[in-house]
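Q: Generate a structure from the sequence data that follows.
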Amino acid sequence: MQLADVKLSSLFLLCLQRLARLLDSHAAAVTRLPPSLKDALRAVATASGRLRASSLPCLLHGQVRELELGRCDLDRACLEVLQTCSGLTKLDLSCFAGVARSFDCSALASLFPCLPLLTTLNLNYVVSADDGVTEAVTRHCPRITTLYLQGCAAITDVSLHWMPALRHLQVLNISHTKVTDAGMVHLLNACGKQLHKLFIANCANLTRVTFVAVVRNWVCLERLVCDGCPFEDRQLHREIELREREAKRHNSRAASCPARATSEHSEAEETN
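A: Predicted structure coming up:
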């Protein structure tokens, strides 16, 4: 029985892979598929980079909450299609090596007013992601908890001044960007106490000033990645390692408190 299931699964996957190659010519038929099959086919098509603006609409439906398009060539038409996915909570537009991103910053910025429920956004290495795009994200996607902007060379301190609008932000990756101490100090003073993970690797403009601000505002931060920054201070690095361990214990206790409180409440109700 298990062997038959494996064979059926393999046959199903082969069918999906074959159909993914022919999406454009079978879009009308694919549109009529149930959501579960659309999800499976979309996963195969995106993993192989075969999804295009012409075929993307037929694979979407009202229940789509997550899209990972890092391996797909994307253009302005694709972004216009994504504007219909108002229920998205997770969107990955990161740019893998050899993948095209044929849209400008204004086209990208115009996407986010249509995605108010986003909690996770990945724009790693998207060339057109600039400060204007960050502004659009912070204005229209207030639920963001995780934001990846690694390798977005057009990101500067202006973006960091918009970040405090994201009141639920916990994970931020701005590695390989042009941010400076001034922007980082503003960010950390405004929302550093809510961050759990901060990635600032290979930010050539950062100095000891930023790291002092990190330590000063350290409350929940479990991980700080700062490899390649032009700064070396053994004492401060030891302080950072100590704070990381303390933050992990703090967050672990905080996570267990609601469960403990619920357990105690249930026990009290049973006693009564």
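Q: use CA for all of it now, contacts and neighbours both
A: Noted.
Q: Which single helix of this structure contains the most residues?
A: helix 234-271 (DSSP state H).
Q: Give me the helices and strands touching that one, please.
A: Judged by 3 or more C-alpha pairs under 8 Å, 6 or more residues apart in numbering; DSSP states H and E, helix 234-271 is in contact with helix 208-216.
Q: For the helix it packs on, buried residues please.
A: 210, 211, 213, 214, 215 (16 or more other C-alpha atoms under 10 Å).
Q: Can you report how many residues lie near the residue lying closest to residue 166 once chain neighbours are set aside?
A: Take residue 166 and drop its neighbours on the chain: the residue closest to it by C-alpha to C-alpha, 6 or more residues apart in numbering is residue 142, 5.5 Å away. Residue 142 has 17 neighbours, counted by other C-alpha atoms under 10 Å.
Q: Isn't residue 142 up against residue 165?
A: Yes. Residue 142 is within contact range of residue 165, at 7.2 Å (criterion: C-alpha atoms under 8 Å).
Q: first to last residue in stretch 159-177, what's the distance?
A: 11 Å (C-alpha to C-alpha, to the nearest Å).
Q: what's the offset of it from the middle of its chain?
A: Offset of stretch 159-177 from its chain centre (C-alpha atoms, centre = their mean, to the nearest Å): 11 Å.
Q: And that stretch, what's buried?
A: 159-166, 168-177.
Q: Keep only those of those residues that are in strands.
A: Among those, DSSP state E puts 171, 172, 173 in strands.
Q: wait, the last one sits on residue 150?
A: Read it as residue 173. Yes. Under the criterion of C-alpha under 8 Å, residue 173 makes contact with residue 150 at 5.7 Å.
Q: Is residue 184 in a helix, a strand, or coil?
A: helix (DSSP: H, G, I helix; E, B strand; the rest coil).
Q: Skip the chain neighbours and tell me the closest residue to it.
A: residue 210 (6.1 Å).
Q: compare with the first, here's sequence two:
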Amino acid sequence: MVVSGRGDAHKRLCSSKFFKSWVSHPQKGQHCPSLLNLCIHAATQDILQYHTFSELPPDLTQQIFNNLLFSGRLTLPSLQAFRHCTLQDIYLGEYDADVVDDSWMDIVSSQGSSLLHLDLSASQLTDYGLSYLQQGLTNLTSLSFGRNHAISAEGMSALSGLVNLVNLNLERCPGIHGGLVHLQGLTKLESLNLKWCNCIIDVDMKPLSELTNLKSLEISSSKVTDIGIRFLKGLQNLALLNLEGCFVTAACLDTLAELSLLDLRLTKESFKQQVNIVIDCFLPELPALSNLNISRCNFTNNGCEMFSRLTKLKSLNLDSCRIDDDGLVHLAGHQQLKCLELSDTEIGSSGLQHLSGMYSLEKLNVSFTMISDSGLSELCGLSSLKSLNLDARRVTDYGLATLASLSGLTDLDLFGVQITDFGTNYLKNFKSLQSLEICGGGLTDDGVKNIKNLSSLMFLNLSQNSNLTDTALHLISGLTSLVSLNVSNSRITRDGLQHLKTLHKLRSLSMESCEVTTNDIKELKSKYLPNLLSFRPEE
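A: Take a look at the predicted model:
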């Protein structure tokens, strides 16, 4: 059946169960459903009775499609009604991965030049299905088929004609080695995600050298080395570079060090030319680079010298790199840095002095490091700091006291810190806290008294504090903004659950190793916590 005139549509709407139910049994205070909502509902309820929606306005067709998709009722038979419907957005990523396959691509490609965004992540798409991208999808700007194990380098030739593509996601596609050559003509590409493509090696980087509009490149956990990074020298607009877990080092600094051996009799102009020739080959001269992730890479103190050249950095991730306090010296001048990840490095308290001038810093992670109370005073002047992760066993109540001036903190992670009831007195200074973790085992119910007035808290983790009792739940019952609560490994019992009745926004509740059963939590959910989606213990 074809949906055509307004009269036919209105007649079908008025006969729908949804419409009749609303007219016969309107709920008290219920608003009249809009004609648009009635139309969408009626169409989705009787979807297999329609032959095509192509004569409906495109925005209405899009909403019908989205309704079916979000409700999990979109199937290949129901998809037939959307042939040639000029949809703009088709987001099938993660949608019933065993169902979405090549057979869907005929309908997808029929949208033609109207289709702008297409997500086929985690589908069963093969090279054959990918070939449908060549059938008129000339205006596609965003494409994702990450986590796809069937796409090969040869199949990626179908991407070569997508000249308007701006965003491309190929995450976890293990068969695309050699296929990036088909991206050379996609000069409008700004974002390329190649994370967890362990087939990608240095030679795959060469075709990217022509993508001069590229602003974001993610190649974490690939096999790219320093040689491959040299191909990025022409990407002057690159702002985000994710190299996490790659085989890169600071070997480029060895070449830069050779500048000191140049013949001092060179003229000023020839010296400048030779310097430029060398520097242009390496990453530190990317002027737009503001986000750099080199976590889990083979970077040591010697490699930290490069950071003095990355003057525009706003985010730097050095997680699990082999650097210590001496390496942080080269970060001292980074006034624009807003996010710094130093977790699981070898830094100690003395290294924090090099961070004291980073007045723009908003997020700092120094978890699993050697820092202690003595170094935290260096952070007192970082008034812009909003997020601080101090999961370090050498930090105690006294260290927390030195941070009292950081009143703008919204996220504070003290997971393994040795905080006692006495130390919680200093939490009163952090009235803007939205997330708090104290899991070192030193808290009792008395300590929770200093948490109960942090009314902005949305995420609270007090797990591993084995001395907490039901009284702790009574104390935090007034934190009505909580969406996540973890009190695992405590002495809390089912009797304490009554105190959670007021936490109507709670979506996640963890009470593992407590005297509470799954049925106890389910009963609480059914009566008082309608938004609870995740809970432990589970059956």
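Q: quick revisit: what residues are up against the residue nearest to residue 184 of the first structure?
A: When contacts are counted by C-alpha atoms under 8 Å, 6 or more residues apart in numbering, residue 210 of the first structure touches 181, 184, 185.
Q: Of those, which are reproduced in the second structure?
A: Checked against the second structure using both residues aligned by TM-score structural alignment, their matches' C-alpha atoms under 8 Å, these keep these contacts: 181, 184.
Q: Tell me the buried residues within the contacts of residue 210 of the first structure.
A: The buried subset of those - by 16+ other C-alpha under 10 Å - is 181, 184, 185.
Q: As a check, name the ranges of all helices in the stretch 51-200 of the second structure.
A: All helices of the stretch 51-200 of the second structure, identified by DSSP state H, counting those that start in this stretch, fall at 58-70, 76-79, 105-109, 127-130.
Q: and residue 473 of the second structure, which of those is closest to it?
A: Among these, helix 58-70 comes nearest to residue 473 of the second structure, with 36.2 Å by C-alpha to C-alpha.
Q: And the contacts of that closest one?
A: Everything outside helix 58-70 of the second structure that qualifies as a contact, by C-alpha under 8 Å, 6+ apart, is 36, 40-41, 43-44, 53-54, 74, 82, 85-89, 92.
Q: can you name the residues of the first structure that that helix overlays?
A: Mapping helix 58-70 of the second structure onto the first structure (TM-score structural alignment) gives residues 35-47.
Q: any idea what the residue nearest to residue 166 of the first structure aligns with in the second structure?
A: For residue 142 of the first structure, the residue aligned by TM-score structural alignment is residue 163.
Q: Its match contacts residue 186, correct?
A: Yes. Assessed by C-alpha under 8 Å, residue 163 of the second structure is found in contact with residue 186 at 5.0 Å.
Q: just to revisit the earlier point, closest to residue 126 of the first structure among the buried residues of helix 208-216 of the first structure?
A: residue 210 (25.2 Å).
Q: Which position in the second structure pairs with the closest one?
A: Match for residue 210 of the first structure (TM-score structural alignment): residue 228.
Q: For the aligned residue in the first structure for residue 101 of the second structure, grab the count of nearby residues.
A: Using TM-score structural alignment, the partner of residue 101 of the second structure in the first structure is residue 75. Neighbourhood size, residue 75 of the first structure [other C-alpha under 10 Å]: 17.
Q: And residue 75 of the first structure, how close does it get to residue 5 of the first structure?
A: Taking C-alpha to C-alpha as the measure, residue 75 of the first structure falls 39 Å from residue 5 of the first structure.
Q: Would you enumerate the residues in contact with the closest residue to residue 214 of the first structure other than its chain neighbours?
A: Nearest residue to residue 214 of the first structure, sequence neighbours excluded (C-alpha to C-alpha, 6+ apart): residue 188, at 6.5 Å. Contacts here follow C-alpha under 8 Å, 6+ apart; on that basis residue 188 of the first structure touches 213, 214, 217.
Q: what's the spacing between residue 188 of the first structure and residue 213 of the first structure?
A: For residue 188 of the first structure relative to residue 213 of the first structure (C-alpha to C-alpha), the value is 7 Å.
Q: Tell me the one of the contacts of residue 188 of the first structure nearest residue 95 of the first structure?
A: residue 214 (29.0 Å).
Q: Check the gap between the closest one and residue 208 of the first structure for me.
A: Where residue 208 of the first structure is concerned, residue 214 of the first structure sits at a distance of 10 Å (C-alpha to C-alpha).
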